[in-house]
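A.B. asks: with the input below, show me the fold.
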Amino acid sequence: TRGKTAHGAMPELGINAIYLAAEALGKIQHFEPGAPHPLMKKPTLNVGRISGGLNINSVPDQTQFDVDIRTAPNLQHATIRQNLTTALGNTVTISTLVDLPAVLSEAENNWITHVYRRCQPLHARPVEAKIVPYFTDASLLLPALGNPPCVILGPGEPAMAHQTDEYCLLTRLAQAETLYGELLTDWQVMQ
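C.D. replies: All right, here's what the predicted structure looks like:
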């Protein structure tokens, strides 16, 4: 948001960019990016960072905030951006930092089902597809590799991501190392 600087003792001579941002943030809190995907959860939107003003004794002429939006394959990013621009009005200028597509492979794909079979001995319950709402480098790599089937597969617990006490058990790391080796060999044989 852009405002107009003025002395803090004369705020009526300025336009407070932080107030403009506060109004926009209220609108963002209730903005719906789009309909949920049949397999994925509802798209999410989160304001993760904000900064504004130069000092305490002047009216701030600029405020910047960053919004993280997680979408699904059924949503068009250009439409979301246009709808958000319309909802926020002309007091907010939007610029895109990163715009990457959601990643989704067919669960029935031969390679994907093979990976499930390899993973099954490591789990007490049947392995089934799950959708996770976090970023993966696959959104960059898959188009460059011709869009092969993709599985996000690691030894950690998704609920631990970005937690203060995040950890991964060493036994799980060793199991993952063995599993990855088997999958690499299988991929070479199946090609």
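A.B. asks: contacts, neighbours, all on C-alpha from now
C.D. replies: Fine.
A.B. asks: and the residue nearest the centre of the chain, how close does it get to Asn90?
C.D. replies: Compute the mean C-alpha point of the chain, and by CA atoms, centre = their mean the closest residue is Arg70, 4.3 Å away. For Arg70, the distance to Asn90 equals 24 Å [CA to CA, to the nearest Å].
A.B. asks: quick check: which element contains Leu184?
C.D. replies: helix 170-190 (DSSP states H and E).
A.B. asks: who does that helix touch, helix- and strand-wise?
C.D. replies: Under the contact criterion of 3 or more CA pairs under 8 Å, 6 or more residues apart in numbering; DSSP states H and E, helix 170-190 touches helix 110-119.
A.B. asks: what about Ala159, neighbour count?
C.D. replies: 8 (other CA atoms under 10 Å).
A.B. asks: which residues touch it?
C.D. replies: For Ala159, the contact set (CA atoms under 8 Å, 6 or more residues apart in numbering) is empty.
A.B. asks: to compare against the first, here's the next sequence to fold:
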Amino acid sequence: MAYPAMNNPTTRELLADLVHFDTVSSHSNLAMIDYIQRYLARYAVESQLIHDDSGSKANLLAVIGPQHIPGIVLSGHTDVVPVAGQQWSSDPFTLTERDGRLYGRGSADMKSWLAAVLALVPRLTATPLRLPVWLAFSYDEEVGCKGVHGLLHQLDGLPVLPAACIVGEPTEMRPVTGHKGKIAMRCTVTGHASHSAYTPQGVNAIEYAVQVMQQLMALAQQLQQQQNLAFYPPFSTLQTGLIQGGKALNIVPDHCQFDFEIRTLPGTDAQQRVDEVIAWSHRQLLPQMQAIAPHCAIHFTRLSHYPALQTRSAAMIDSLLALLPPPQNLQTVAYGTEGGLFQQHGVPTLVCGPGAMAQGHKADEFVSLEQLEQCDAFLLRLWQWLQAGSFT
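C.D. replies: From the prediction side, this is the model:
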């Protein structure tokens, strides 16, 4: 892809290029990562790629400024959700302007943030910075925050950890200091098939799976007892989202699989609660199943996991908040981000970016021009502050 003709492209121009790349999580993001890497090289910014095991995806990590002192991470994910089955008014991979809005897949979630950060690079490299800026762009956030772990491993190896991180998920440029965590699990029940006329000779995997789900439903009720009114809903939630099982009505099914998730308040140990259900199913259900057919089993597999975010008080966080326009309106959200993982690794984190999450993940996703302007203005203030940076 050719670069815009001007030396220093605008956020909008960069966003048009980034939207053009089909980085749906099931696809490779390497073409877009290569574009970003070549763009950074134009400003003499070296970048490091951290590939996944298949080599078809990569994180990008780069630093601008001195590396021996703590700085700020500007973080975002490169992948987007699918467009299949959605009715778009225009090509989802071509940025289209209508009525002060820019439409395209990822325009809100979250390529507008990536574009704004890249548009700031010429300024960041034009003048000496007292504090470094780390660019951390990940893959596979939309399928469970999987790619960012490679980035965090690299940050863990630095002589000095960054002092703060901004994850630019769409928050309408309002700082988010808390969100729920999530654990996604798969339960696979192996029963024993038989003709439905002789059901006692079989082990019905669907019916045993239902009993596990009933236990999960009871756990969901228990989770509602612990509430935090800073969140909506104000309690941890649990739901089953997918189920598969059975081959024909006249065959006792020997297989059933279902996926469930728990979205937890900060301070709630989701894995402990899952372990309680696992122990119950092995104690209560397995003996009944294996009394008929010893090969029967119930297996649980963790699909993805990320921790909740509860931003710690820190001098750098306070300084970043002061750069945002008043009123700051600190808020929490129910959805998750990579922010909890950065904080878990010792980097105090804010979530703040252009656009609204309500516009993401659906047809005709958009970001408003006003939101882009607000983001550019914030990053300009950040650049000015970094030139005279201080932790106090």
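A.B. asks: contact partners for the residue nearest to the centre of structure 1?
C.D. replies: Pro43, Thr44, Leu45, Pro133, Tyr134.
A.B. asks: now the helices for structure 2?
C.D. replies: For structure 2, the helices defined by DSSP state H cover 11-20, 30-41, 111-126, 148-156, 205-223, 270-284, 286-292, 315-323, 339-344, 369-387.
A.B. asks: give me the stretch of structure 1 that the first one matches.
C.D. replies: Under the alignment (TM-score structural alignment), helix 11-20 of structure 2 falls on nothing in structure 1.
A.B. asks: packing partners for that helix?
C.D. replies: Using 3+ CA pairs under 8 Å, 6+ apart: helix 11-20 of structure 2 touches helix 111-126, helix 369-387.
A.B. asks: now the angle from that helix to helix 30-41?
C.D. replies: 150 degrees (axes from the mean of the first three to the mean of the last three CA atoms, to 10 degrees).
A.B. asks: same check on the fifth one?
C.D. replies: Between the direction of helix 205-223 of structure 2 and that of helix 30-41, the angle (the same axes, to 10 degrees) works out to 40 degrees.
A.B. asks: who does helix 205-223 of structure 2 touch, helix- and strand-wise?
C.D. replies: strand 181-190, strand 237-245, strand 255-264, helix 270-284.
A.B. asks: the helices of structure 2: which one's closest to Gly76 of structure 2?
C.D. replies: helix 111-126 (6.5 Å; CA to CA).
A.B. asks: how about Val98 of structure 1, what's its partner in structure 2?
C.D. replies: Per TM-score structural alignment, Val98 of structure 1 is aligned with Ser304.
A.B. asks: what's around that match, how many residues?
C.D. replies: Ser304 of structure 2, neighbours per other CA under 10 Å, totals 15.
A.B. asks: hmm, Ala184 and it touching each other?
C.D. replies: Yes: look at Ser304 of structure 2 against Ala184 with CA atoms under 8 Å: they come within range, at 5.2 Å.
A.B. asks: Val59 of structure 1 -> structure 2?
C.D. replies: Match for Val59 of structure 1 (TM-score structural alignment): Val252.
A.B. asks: list the contacts for that match?
C.D. replies: Per CA under 8 Å, 6+ apart, neighbours of Val252 of structure 2: His192, Ala193, Ser194, His195, Ser196, Thr199, Gly202, Val203, Asn204, Ala205, Gly246.
A.B. asks: what about 6 Å?
C.D. replies: Each residue near Val252 of structure 2 by CA atoms under 6 Å, 6 or more residues apart in numbering is listed here: Ala193, Ser194, Ser196, Asn204.
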